[in-house]
Structures are given as C-alpha cells and as structure tokens.
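**Q** Sequence first, predicted coordinates after that:
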Amino acid sequence: MHKLNFRKVSTSLPEINKKKIDFFNLNIHNLPPSRNIYFYSNNYSVPIKKYILNKKIQKIILDFENAIELDQINEEGISTFFDTIKIVYKEIGKVVLVALIIFMFSRQFFQNYQVSGMSMEPTFYNNDLIFVNKLVQKSIPMKWIPFFESERWYIRENIKAGDSVVFKYGSKNVEKFLVKRVVAVAGQTVEYQNGIVKVDGKIIQKLDTNNNYIKLTSEFKKMIVPERSIFVLGDNVYNSFDSRFWGFIKTYQVYGKTEFIYWPKDRMGKIEHSVQYDLGK
C-alpha cells in the first residue's frame, strides 16, 4: 500500500459524495502498477479507479463510490495478507493435485518394489530397489457379473519363459509379494526328479541332492503347465521358496515384469531376462 502526498488539490474534498469524482494534479514521475494505492483525506481512503499515463503522470481519477473509512485500512491489510496466503496454498494445491494424478496414472503402468532375501541372487540382492512393468499382465475379476462365462477377464497376457516377475503369493490373511524367474509357461512340460529340473525335456537345473535345502523340495514327474499358469524358480535355487514347494502360479497373480534396478547406485541398470541354466550349482 502506497501513501501519496497531494501537491495541489483542484477542488477541496467535501464530505464524501458517492457520485462525485474529484481530480488532483500530481507531481509524480512513477506510479506503481498495482491499483492498491490509496489517497488519504480527512477520515477516508479513496482507491484509484483509473489513471491517465503520459511521460509523466498528470491526472489520477479517484473512485469515491468505493471509498472506505481509514479505520478499515488495517483490517483490509490483514485481509489482503490472508488472501495472498490463500492464493499461495491454492497454487500449491494445484501442483500437488497434478503430481498426484501423474503418480496415480503412472502406477497403472509401473510400480517400485524392494527386494527382500537372497532367493534371486545374483540377479537381485537383498534391499535392491526395482521398477516393475505392469503392462505384461492385466486381468479383472468378473465373478460379480451374472452369466459371465469366465471368472476373470484377461486384458493382457505377455509373460514369457525367462522373465523375472513379481507376484502375490499366500492366503488372504497372509499375502506377500515374491520375485522369481519364470521357467515354464502354459503348454510346456516340466519335471523335477533327483535334483534335475527339465522343461520340455531339456535340463535347465542339475542340483546337489545332498544339500539339506534340496531335500526339502517336492519332486514330481513330467507335468504340463496348465492354462494361464506358470512354473517359477529362484535364481538362487539352494535358497528359494518356489514352485518346487507349492507348484504352479496363476498368471493373474502376477503384478508385473521386473525392468530396472534403480538402487543401489553401483547396480543401477536394466534387467536382462532369460532362463537361468545350472545357476547355483
């Protein structure tokens, strides 16, 4: 708020007449661009309604229709301050809202996870931070729709043998996310006997049967991977809780395919996908 002194008054200010406009000849070289400038006379503050600019300001037209008493000035100053705060918070709110929309939209395509444990070493180590591509698999439960033939509507199915994927495992009361390697998909054959893992008759893992951990796993003869199912193993097969214990995983349990390690810095990089042969031997 700027207080300007009158040099010459063209007419004396009578008691405020809301319909009357008085003109003042001012010796002012610069006028701030804001219209929050007030002229003080007697007990009133009169705001600018319009001003005429030449090389030097010659006249300022005052708006007496909006004149306020001087004892209201401090209150108005406080209101202006709070109005400024409101504007700042409003702009911050817009930025936060846009960021939130972008965040929620991006979560439909990518998700970050933290690796826990050693079952995927040396591909992933404990506490690695990874990005997962959620575009490879997407399905929607359809049980709630009467007469719908399938329990789920599969929108995208692009899981391949060799992919390392994140999926949900466990009961509703104890659910957790795991990361494992897909070694066989629907239609392929898989068998696990005497420490040997075969996919389509080809040996992909030959393990030490004297290892105490391997002794805990469940062997099975050749089986065909069911429709919309996968068989998964940990890259560290001597320390992995995987399909050797609990069999096949449904593809709708898959949340996405691992794409990128973004922490720690020295391991940052894109993840290569391929079936691991004889890893952990």
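**A** Looks like it came in fine. Note that the structure is a prediction, hence the values are computed from the model and not measured.
**Q** use CA for all of it now, contacts and neighbours both
**A** Noted.
**Q** What is the burial count for residue 186?
**A** 19 (other Cα atoms under 10 Å).
**Q** List the contacts of it.
**A** With contact set as Cα atoms under 8 Å, 6 or more residues apart in numbering, residue 186 has these partners: 224-230.
**Q** distance of it from residue 60?
**A** Distance, residue 186 to residue 60, by Cα to Cα, to the nearest Å: 84 Å.
**Q** what's the span of stretch 208-216, first residue to last?
**A** Across stretch 208-216, first to last residue, Cα to Cα, it's 12 Å.
**Q** if we can go back for a sec, buried subset of the contacts of residue 186?
**A** Among these, those classed as buried by 16 or more other Cα atoms under 10 Å are 225-226, 228-230.
**Q** Which of the residues you listed sits closest to residue 203?
**A** Ranked by distance to residue 203 (Cα to Cα), the buried ones among the contacts of residue 186 are led by residue 225 at 16.4 Å.
**Q** I'd say that closest one and residue 187 touch.
**A** Yes. Between residue 225 and residue 187 there is a contact at 5.4 Å, judged by Cα atoms under 8 Å.
**Q** coming back round to it: out of the buried ones among the contacts of residue 186, which sit inside strands?
**A** Those of the buried ones among the contacts of residue 186 mapping onto strands are 229-230, per DSSP state E.
**Q** all helices of the stretch 51-200 of the chain, in order?
**A** Along the stretch 51-200 of the chain, counting by DSSP state H, counting those that start in this stretch, helices occupy 73-106.
**Q** Tell me which stretches of it form strands.
**A** 57-62, 68-69, 110-114, 129-133, 137-141, 152-157, 164-170, 175-185, 189-193, 196-199 (DSSP state E, counting those that start in this stretch).
**Q** Residue 260 is nearest to which of those?
**A** strand 129-133 (5.2 Å).
**Q** Packing partners of that closest one?
**A** strand 110-114, strand 254-263 (3 or more Cα pairs under 8 Å, 6 or more residues apart in numbering; DSSP states H and E).
**Q** and the shortest one, how far out from the chain's middle?
**A** Spelled out, that is strand 110-114. Its chain's C-alpha centre and that of strand 110-114 lie 11 Å apart, by Cα atoms, centre = their mean, to the nearest Å.
**Q** Structure two is appended below for comparative analysis:
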Amino acid sequence: MNFALFMLIALLLTGGIWLLDHLWLRKSRALGAKEPVLVEYSKSFFPVILAVFLIRSFLVEPFKIPSGSMMPTLLVGDFILVNKYTYGLRVPVLNNTFLEVKHPQRGEVMVFRFPKDPSLDYIKRVVGLPGDRIEYRNKQIMVNGQPVAQQENGYYEYVAPGLNQVSVRRLQEQLGEHRHDILIDDNNPALDGEITVPEGQYFVMGDNRDNSNDSRFWGFVPDRNVVGRAFMIWWNFDNLGRIGTTIK
C-alpha cells in the first residue's frame, strides 16, 4: 500500500475515533470512568500522525537510494531528503497540484512515481523539459541541437552487482545551471536516439549513464507523477562523511 494512503487512513481512523468519543461516547460513560484503550491510543497517536502526514505531504519527505543508477551523485544506502513544495503543493495521495510554485528545471535531481508502476518511487536527473528535442549520440546529450558541455574528470571504480569491480570514465557535465559528475562505461554500447518531449512531461536520465533504467527505456515522466526535488543526503550508515551533503 502507498505509504501516504496508509497515513491518511490512519489519520482518519484515529481522528474519527477521537471525535466520536468527544461528541457522543464520553457522555454515556460513568463519571470518572477510564477511557477505552482504543480511544486513549487514538487521542495519543492522532497529533503525531497529523504532524508526520503534513510534513511528508507539503514540506519534506525522506527516501532511501536502492540502486547505483545515480552514481556518483548518490550511492546505494544514501538516505535523502526531498523538497515537496519546490514544484508546487499537491493534494496528498491524488498528487494533483493545487498551488503552483515552479516547474522542474533541467539538471535538477527529481523523485517521481514510476510511470509503469506508480507504487514505486524513482529518482533521476531532469534532462529534457516539455518541448525539448533530446538527442543521445555516442554517449553525448544534445538539447535542441546543442551538445551538453562535458569535461573528463578521471576514473571511478565501484563494485557492481555480482561483486564485479568496475572502472568507468568520470566526466563533469553542465546541464542547465547544474554542474555534476556522470559515469560512462565504454564497454557498454551507446543507446542512440532522438525524441521530442511532449507537453506536461519530462525526460530523465541517471548519472550512471550506462547502468540506469530511465526515459531511454520506458519513456517520459508526466507532471502528475512528480514528487519533489532531492536536495540533501541526511544519512548513510556506511559513510558518515556523506551526511549533510548537498545534492547537485
């Protein structure tokens, strides 16, 4: 079950029991009689659930990085915070925008509900905005006919699934106003193509370009699937030095 939906059900259940007791049930109890356990727990948990629900829905929401598709920016095991109001306030569960603030910008790291299965949360970098013509040729992005600036930045080694040691090229890329590192594996074939991003949708890619399941494979991210902008790593059990790192 979607966690937001679970929280909403818990909120309505505890709040409903509390309200029912306040308006009717307590009037039938003997003076000084102890509250039923269900009522006692509902009154205790309702304010906590309400606070968590409001914070997660409109301010920030925590996520854990499950894969290496965004390396080297984000590592497996990073716990990140996502700004929920940067792209506008949305109705909890339904995810419809009721107050627009700004739209995702090229180069931002965005969390969204996977279009093929909205119960899954994905995180990728925004590459194409509505109306953009995106080309990917020989592992080089071109936006509206202009190549995205890249600069060699040495090599990067990591352990891939199956305990295989992998060494790939590390490049610094300038995408919009965002300068960040990406990984290129020359042993993997390039997935070349050209496409125009439809209105109300976004083209996204992982920073680990040759090991990312992204828009090149399953298409665009509709605006209604957008969750928020990732902005900080708040915890990593294996690397405490990453705590507090800003996501570029």
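**A** Received, thanks. If you're wondering where the values come from, they're calculated on a predicted model, not measured in any experiment.
**Q** where does the TM-score land?
**A** TM-score of the superposed chains, computed with TM-score structural alignment, normalised by the length of the second structure, equals 0.59; 177 aligned residues with a Cα RMSD of 3.3 Å.
**Q** Distance to residue 121 of the first structure added to the strands of the stretch 51-200 of the first structure, as CSV?
**A** CSV is the format used below for these (distance: least, Cα to Cα, whole Å):
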stretch, distance to residue 121 of the first structure
strand 57-62, 78
strand 68-69, 76
strand 110-114, 14
strand 129-133, 14
strand 137-141, 24
strand 152-157, 27
strand 164-170, 12
strand 175-185, 10
strand 189-193, 21
strand 196-199, 19
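**Q** Residue 263 of the first structure: which of these is closest?
**A** Closest of the strands of the stretch 51-200 of the first structure to residue 263 of the first structure is strand 129-133, at 5.0 Å (criterion: Cα to Cα).
**Q** What range does the closest one cover in the second structure?
**A** Here strand 129-133 of the first structure aligns to the second structure at residues 79-83, judged by TM-score structural alignment.
**Q** The matching stretch vs the first structure, average distance?
**A** On superposition with the first structure, the mean distance recorded for stretch 79-83 of the second structure (mean Cα distance after the TM-score superposition for the first structure) is 1.2 Å.
**Q** now stretch 38-45 of the second structure
**A** Mean deviation for stretch 38-45 of the second structure: 5.9 Å (mean Cα distance after the TM-score superposition for the first structure).
**Q** burial count for the aligned partner of residue 220 of the second structure in the first structure?
**A** Under the alignment (TM-score structural alignment), residue 220 of the second structure pairs with residue 248 in the first structure. Number of residues near residue 248 of the first structure (other Cα under 10 Å) recorded here: 19.
**Q** quick one, what contacts the closest residue to residue 248 of the first structure other than its chain neighbours?
**A** Closest residue in space to residue 248 of the first structure, ignoring its immediate chain neighbours: residue 231 at 5.0 Å, by Cα to Cα, 6 or more residues apart in numbering. With contacts defined as Cα under 8 Å, 6+ apart, residue 231 of the first structure is in contact with 182-185, 225, 243, 247-249.
**Q** What residue in the second structure is paired with residue 159 of the first structure?
**A** Using TM-score structural alignment, residue 159 of the first structure pairs with residue 104 in the second structure.
**Q** doesn't residue 125 make contact with that match?
**A** No. Contact criterion Cα under 8 Å: residue 104 of the second structure and residue 125 do not qualify, at 10.0 Å.
**Q** Could you check how far residue 152 of the second structure is from residue 12 of the second structure?
**A** 54 Å.
**Q** brain fart, residue 166 of the second structure
**A** On the measure of Cα to Cα, residue 166 of the second structure and residue 12 of the second structure end up 50 Å apart.
**Q** One more: residue 127 of the second structure?
**A** Distance of residue 127 of the second structure to residue 12 of the second structure, computed by Cα to Cα: 39 Å.
**Q** after superposition, how close is stretch 99-106 of the first structure to the second structure?
**A** Stretch 99-106 of the first structure, aligned to the second structure and superposed, deviates on average by 1.3 Å (mean Cα distance after the TM-score superposition for the first structure).
**Q** quick check: that stretch aligns to which part of the second structure?
**A** Stretch 99-106 of the first structure maps onto residues 48-55 of the second structure, going by TM-score structural alignment.
**Q** which residues touch the matching stretch?
**A** With Cα under 8 Å, 6+ apart, stretch 48-55 of the second structure has contacts from 4, 7-8, 10-11, 61.
**Q** Swap in 10 Å and give it another go.
**A** Stretch 48-55 of the second structure has contacts (Cα atoms under 10 Å, 6 or more residues apart in numbering) with 3-8, 10-12, 14-15, 42, 47, 56-57, 59-61, 84, 92.
**Q** Can I get the buried part of those residues as one ChimeraX selection?
**A** With 16+ other Cα under 10 Å as the criterion, this ChimeraX line picks the buried residues out of the contacts of stretch 48-55 of the second structure:
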select :7,8,10,11,14,15,42,56,57,59,60,61,84,92
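**Q** So which of the strands of the stretch 51-200 of the first structure is nearest residue 44 of the first structure?
**A** Here strand 68-69 is closest among these (Cα to Cα), at 4.4 Å.
**Q** how about that closest one, aligned to which bit of the second structure?
**A** Under TM-score structural alignment, strand 68-69 of the first structure corresponds to no residues of the second structure.
**Q** now that strand, how far from the chain's geometric center?
**A** How far strand 68-69 of the first structure lies from its chain's middle: 50 Å, per Cα atoms, centre = their mean.
**Q** for that strand, packing partners?
**A** When contacts are defined as 3 or more Cα pairs under 10 Å, 6 or more residues apart in numbering; DSSP states H and E, strand 68-69 of the first structure packs onto strand 37-41, strand 44-52.
**Q** what range in the second structure does the longest one sit on?
**A** If I follow you right, that is strand 44-52 of the first structure. Counting by TM-score structural alignment, strand 44-52 of the first structure falls onto no part of the second structure.
**Q** Now that strand: buried residues?
**A** Buried-residue list, strand 44-52 of the first structure, by 16+ other Cα under 10 Å: 44-48.
**Q** Lovely, talk soon.
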